[in-house]
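Visitor: Predicted coordinates and the sequence they were generated for:
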Amino acid sequence: MAEMQLDQAIRLFIDEKDYISSATLAGAAEEIFGSLLKREGIPNALDQLFANWSANGAPEIPSPEFRKALNNVRNQLKHAGDPAFDEMEVRNVDSMLLIARAAGMHPSFSDAPTQQLIRFREWWEKNAETLISTLPEID
């Protein structure tokens, strides 16, 4: 199921430029992949990001705050828990990063990438650096 969600998220991202639906599906796939890995005692994408962040001398952020920040868009789309987000903009970079997190866990569940994952990798190689440059710098 997570693979199908991820593939559709990529289609919506690349073909339709529907970043809200793409982020929602990618977030769902990422959560399923992550939960399955956790069951096996294997770090998920968020665990690995936090470990890398902490190990590379980046500004210290407690794990709960780090996770909340990285899951903010996904959780607001899923739960609508904060009235401040009743109207929110989901940027292409938000969707791209959720797809990347889910895509990074896909090899744990499949021997080969799907056609959509190959498309996303090709898209990433051409476009990701430009999108990432739009993110704010951390002092």
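Guide: Alright, I've got the coordinates. A quick note: this is a predicted structure, and the numbers were derived from the prediction, not measured.

Visitor: only C-alpha atoms for contact and neighbour calcs from this point on.
Guide: Noted.

Visitor: where do the helices sit along the protein?
Guide: For the chain, applying DSSP state H gives helices covering 2-11, 19-39, 45-55, 63-79, 92-105, 115-132.

Visitor: Same question for the second one: list its buried residues.
Guide: By 16 or more other CA atoms under 10 Å, the buried positions in helix 19-39 come out as 19-34, 37.

Visitor: Please compare the first structure with the one that follows:
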Amino acid sequence: MANHSKKINLAKEQLEDAIELLINGRYISCLTLAGAAEEVFTTLVDIKLGKNPFNIIHELINHDLAVEGYQKISRGSFRKVRNRARNLVKHHDFGDEESVHINRQHQALATLGQAMISADLLDVKYKNKRKYNAWLKQNRDT
């Protein structure tokens, strides 16, 4: 039997589970679930608030690159770089390497952070935020 669910509630559940997975050292599962939640939350922020967190981050990075005298990165290239790790672990196409080389913990943290920022912009109340902050404080230097 099919259930009717709001996508924001599904993304909230994914975010809560992603935090638990991070705390338990399940970084790849955290990365994929946080990535799914982030995609929904970021689009909803854009629709509801007229702000796109992805574009804001892209603009900040380009500002920093310009200040340092480097060439700006296109939005498409930035999206590809930003999504590289999550796509590497959830897709396999003909010709792809059978192994990946990523920092699992850092990629999970980055994607989870993006999801949490967008959830916070939407005023989504989600579980495990305190657990996340405690874990982050304890593991800051690892």
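Guide: In hand now; what should we look at? It should be emphasised that the depicted structure is a prediction, and the values quoted were computed from it without experimental measurement.

Visitor: TM-score of the superposition?
Guide: Here the superposed chains carry a TM-score of 0.78, computed using TM-score structural alignment, normalised by the length of the first structure; 128 aligned residues with a CA RMSD of 2.2 Å.

Visitor: how many other residues sit next to the equivalent of I10 of the first structure over in the second structure?
Guide: Residue pairing (TM-score structural alignment): I10 of the first structure is matched to I19 of the second structure. I19 of the second structure is flanked by 28 other residues according to other CA atoms under 10 Å.

Visitor: wait, I19 of the second structure sits on S29?
Guide: No - shown here, I19 of the second structure and S29 do not form a contact pair, counting by CA atoms under 8 Å, at 10.1 Å.

Visitor: Quick check: the gap between the match of I10 of the first structure and E68 of the second structure.
Guide: 35 Å (CA to CA, to the nearest Å).

Visitor: before we move on, what about V89 of the second structure?
Guide: 32 Å.

Visitor: ditto for S99 of the second structure
Guide: 34 Å.

Visitor: go on, K51 of the second structure?
Guide: With CA to CA as the criterion, K51 of the second structure and E68 of the second structure are 26 Å apart.

Visitor: Pick out whichever of the two has more residues nearby.
Guide: K51 (16 against 9).

Visitor: Just list the residues touching the spatially most central residue of the first structure, thanks.
Guide: For the first structure, the residue nearest the mean C-alpha position is L98 (1.6 Å; CA atoms, centre = their mean). L98 of the first structure makes contact with A23, A26, G27, E30, R74, according to CA atoms under 8 Å, 6 or more residues apart in numbering.

Visitor: give me that answer again for 10 Å
Guide: L98 of the first structure sits next to 6, 9, 22-30, 70-71, 73-74, 104 when contact means CA atoms under 10 Å, 6 or more residues apart in numbering.

Visitor: same thing with K126 of the first structure?
Guide: Contacts of K126 of the first structure (CA under 10 Å, 6+ apart): F120.
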